[in-house]
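> Provided below for reference: sequence and predicted model.
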Amino acid sequence: MEINFCGRRALVTGAGKGIGRETAKALRKTGAEVVALSRSYEDLESLARECPGVQTICVDLADWSATEKALSSIGPVDILVNNAAVAILQPFLAVTEEAFDRSFAVNVKAVLHVSQIVVHQMIERGVPGAIVNVSSQASQCALLDHSVYCSTKGALDMVTKVMALELGPKKIRVNSVNPTVVMTEMGRVGWSDPQKSKPMLNRIPLGRFAEVEDVVHSILFLLSDKSSMITGSCLPVDGGFLAC
């Protein structure tokens, strides 16, 4: 199944590393003009060297006014991937106000804000659009020390559904992908200890964690015309974790 985004312009947040970076590269490879957003200037510089032609924007999405300013002249966007997120893990009784506020600011509020900016210009242009929000299996399953993270992803799933409901009449589709543990560079470090990984792997029928390309392929499908009748879905990319 060939997917082609020639003639379309994509914005990917959290594009400096991991899923966001590989999504930006994959979109570019399939013909899209790509705008990559990250709060790390160094990551954006290396992405631009690795993937010539990618436009970069450096901004911390937790800063509402800075985001507004950074995206005010972004130009037309046909495809949006809201990937930027933070994972601050604390036991429930040790959750801090700072961790709570930053987690919701990036994982939920920034998604709403960036989407508003992009959707307004989609509607003004009178064009259809596709949005994918990168959520998590943690939106639907309680995990130790993840009370805030799980809450943000649960909120993100509901934001996704409401966006789909309200934007469908405008021909703008909105879905999420909900991965299990993903073997990004950080994921490999965090889950390399068998004592930590074995209990989680035992809950995944396919017996492995997700590779980055597993998530990227799912994102591309949901952005493409191959999924033109899919909106408001939260697609598990979890090897069956949520089926158990």
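Thanks, I have it. Note that this is a predicted model, so its numbers are computed, not measured. Numbers count the residues shown, from 1 in each chain.

> going forward, measure contacts between C-alpha atoms and count neighbours the same way
Will do.

> ok, now which ones touch the spatially most central residue of the chain?
The centroid of the chain falls nearest to Asn83 when counting by Cα atoms, centre = their mean (2.3 Å). Applying Cα atoms under 8 Å, 6 or more residues apart in numbering, we find Asn83 in contact with Val12, Thr13, Gly14, Ala15, Ile19, Gly20, Asn133, Val134.

> can you give me the strands in this protein?
Counting by DSSP state E, the segments of the chain that form strands are 9-13, 33-38, 55-58, 79-82, 129-134, 172-179, 234-237.

> sorry, back to before: quick one: the residue nearest to the centre of the chain from Val177, how far?
10 Å (Cα to Cα, to the nearest Å).

> list residues touching both of the two?
Counting by Cα under 8 Å, 6+ apart, the common neighbours of Asn83 and Val177 are Asn133, Val134.

> what's the spacing between the residue nearest to the centre of the chain and Leu11?
According to Cα to Cα, Asn83 stands 10 Å off from Leu11.

> which residues do those two both contact?
Among the neighbours of Asn83, none is also in contact with Leu11 (Cα under 8 Å, 6+ apart).

> what angle sits between the longest helix along the chain and strand 172-179?
Among the segments of the chain that qualify as a helix by DSSP state H, the longest is helix 147-167. Note on geometry: by axes from the mean of the first three to the mean of the last three Cα atoms, to 10 degrees, helix 147-167 and strand 172-179 are set 160 degrees apart in direction.

> Asn175 against Pro236, yeah?
No: under the criterion of Cα atoms under 8 Å, Asn175 makes no contact with Pro236, lying 11.2 Å away.

> out of those two, which sits in the busier spot?
The neighbour count for Asn175 versus Pro236, taken as other Cα atoms under 10 Å, is higher for Asn175 (27 against 20).

> ok, and here's another one to check against it:
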Amino acid sequence: MQFEGKSVIITGAGKGIGRATAQILAARGAKVVAISRTQSDLDSLAAETGATGIAADLSTAKGAREAMARAGTCDFLVNCAGTNVLESLLDMTDDGYDTVMDINLRTALVCAQEFSRARIAAGGGGAIVNVTSIAGHRGFPDHVVYAASKAGLEGATRVMAKELGPHGIRVTAIAPTVTMTELAAAAWSDPAKSAPMMSRHPMGRFAEAEDVARSIALLLSDDAAMVTGAVLPLDGGFLAV
């Protein structure tokens, strides 16, 4: 699972799962191109790992395409940029819908499109990992648009695997359970909400960002050479019970 001589683009690399993935892949020899909204996060990541940082607003297709053009042709792509607006169906707003769908689904598709075009032009090969969520598999209150965005990305993952397989590009998704990031803290900080959820995890804990990052590294590696079109739940057994 070493990545010497390989390069990877990671969106949402400034914080959380994206940052942990950048750290792990850099430690295993990859050249990391980190895309994030916040320059200070990129600066600290560069100092820590040597990653090349690209500050970008990925909330628009134009911003995503410009960032991918700056990133250039790489071997791997990790679509990790994500956001959430906690709204129920009855309280859903147009702005909330647009914010979540633009980042979680459209940005991922645009980045995958630009990555794949560059890989095919370079002769093919490579891999994409899309970060989704168990929210796309189970219904959680106030996550209606988030769930739709993540389930949509999993459906798109299967289509991409079918379309890009002939070019030697593998496409998989990883669906974490609650992962202890800043985004998750906003949704699960209330013990009344988190305790019943925790009790449904046979492993007895939520995930850490490093847990997800290690599994992303596995999906990118040659050890997963025959894995494409699959969604890997990283859920401590939540979906099994």
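That came in fine, so what should we check first? Please read these numbers as outputs of a predicted model, since none were measured by experiment.

> how close are the two chains, by TM-score?
These two chains, once laid on top of each other, score a TM-score of 0.96 by TM-score structural alignment, normalised by the length of structure 2; 241 aligned residues with a Cα RMSD of 1.3 Å.

> picking that back up, reformat the strands of structure 1 as CSV; add distance to Trp191 of structure 1.
Listed next are the strands of structure 1 as CSV, based on distance: least, Cα to Cα, whole Å:
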stretch, distance to Trp191 of structure 1
strand 9-13, 24
strand 33-38, 24
strand 55-58, 29
strand 79-82, 24
strand 129-134, 20
strand 172-179, 15
strand 234-237, 17
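
> who wins for proximity to Ser228 of structure 1 among the ones you listed?
strand 172-179 (8.0 Å; Cα to Cα).

> which helices and strands does that closest one pack with?
Secondary-structure packing of strand 172-179 of structure 1 (3 or more Cα pairs under 8 Å, 6 or more residues apart in numbering; DSSP states H and E): strand 129-134, helix 147-167, helix 212-223, strand 234-237.

> nearest to Glu185 of structure 1, of the ones you listed?
Using Cα to Cα as the criterion, the shortest distance between Glu185 of structure 1 and those is 9.6 Å, found for helix 212-223.

> leaving out the residues flanking it, which one is nearest to Gly125 of structure 2?
Nearest-residue entry for Gly125 of structure 2: Gly168, 4.3 Å, with adjacent residues in sequence omitted and distances by Cα to Cα, 6 or more residues apart in numbering.

> show me what contacts the counterpart of that neighbour in structure 1?
Using TM-score structural alignment, the partner of Gly168 of structure 2 in structure 1 is Lys171. Residues touching Lys171 of structure 1, when contacts are defined by Cα under 8 Å, 6+ apart, comprise Val127, Pro128, Gly129.

> now, of those, which are buried?
Taking 16 or more other Cα atoms under 10 Å as the criterion, what is buried in these is Pro128, Gly129.

> okay, the contacts of Lys171 of structure 1 in JSON lines with distance to Leu167 of structure 1 next?
Formatted as JSON lines, those follow (distance: Cα to Cα, whole Å):
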{"residue": "Val127", "distance to Leu167 of structure 1": "12"}
{"residue": "Pro128", "distance to Leu167 of structure 1": "10"}
{"residue": "Gly129", "distance to Leu167 of structure 1": "9"}
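
> now structure 2: which of the contacts of Lys171 of structure 1 match?
Of those, the ones still in contact in structure 2 (both residues aligned by TM-score structural alignment, their matches' Cα atoms under 8 Å) are Val127, Pro128, Gly129.

> thinking Arg205 of structure 2 is in contact with Met198, fair?
Yes: taking Cα under 8 Å as the definition, Arg205 of structure 2 is a contact partner of Met198 at 6.2 Å.

> quick one: map Leu112 of structure 1 onto structure 2.
Correspondence of Leu112 of structure 1 to structure 2, assessed by TM-score structural alignment: Leu109.

> go on, Gln140 of structure 1?
For Gln140 of structure 1, the residue aligned by TM-score structural alignment is His137.

> how many residues are close by the alignment partner in structure 2 of Met200 of structure 1?
When the two structures are superposed using TM-score structural alignment, Met200 of structure 1 falls opposite Met197 in structure 2. Here the count is done by other Cα under 10 Å, and Met197 of structure 2 has 17 residues near it.

> again with Asp101 of structure 1
For Asp101 of structure 1, the number of neighbouring residues by other Cα under 10 Å comes to 12.

> got it, and the one 5 residues further on?
Residue neighbour count, defined by other Cα under 10 Å, stands at 23 for Val106 of structure 1.

> who's in contact with it?
Contact partners of Val106 of structure 1, counting by Cα under 8 Å, 6+ apart, are Leu61, Ala62, Ala84, Ala85, Val86.

> average gap between the longest helix of structure 1 and structure 2?
Comparison of helix 147-167 of structure 1 with structure 2 after fitting gives an average deviation of 0.5 Å (mean Cα distance after the TM-score superposition for structure 1).
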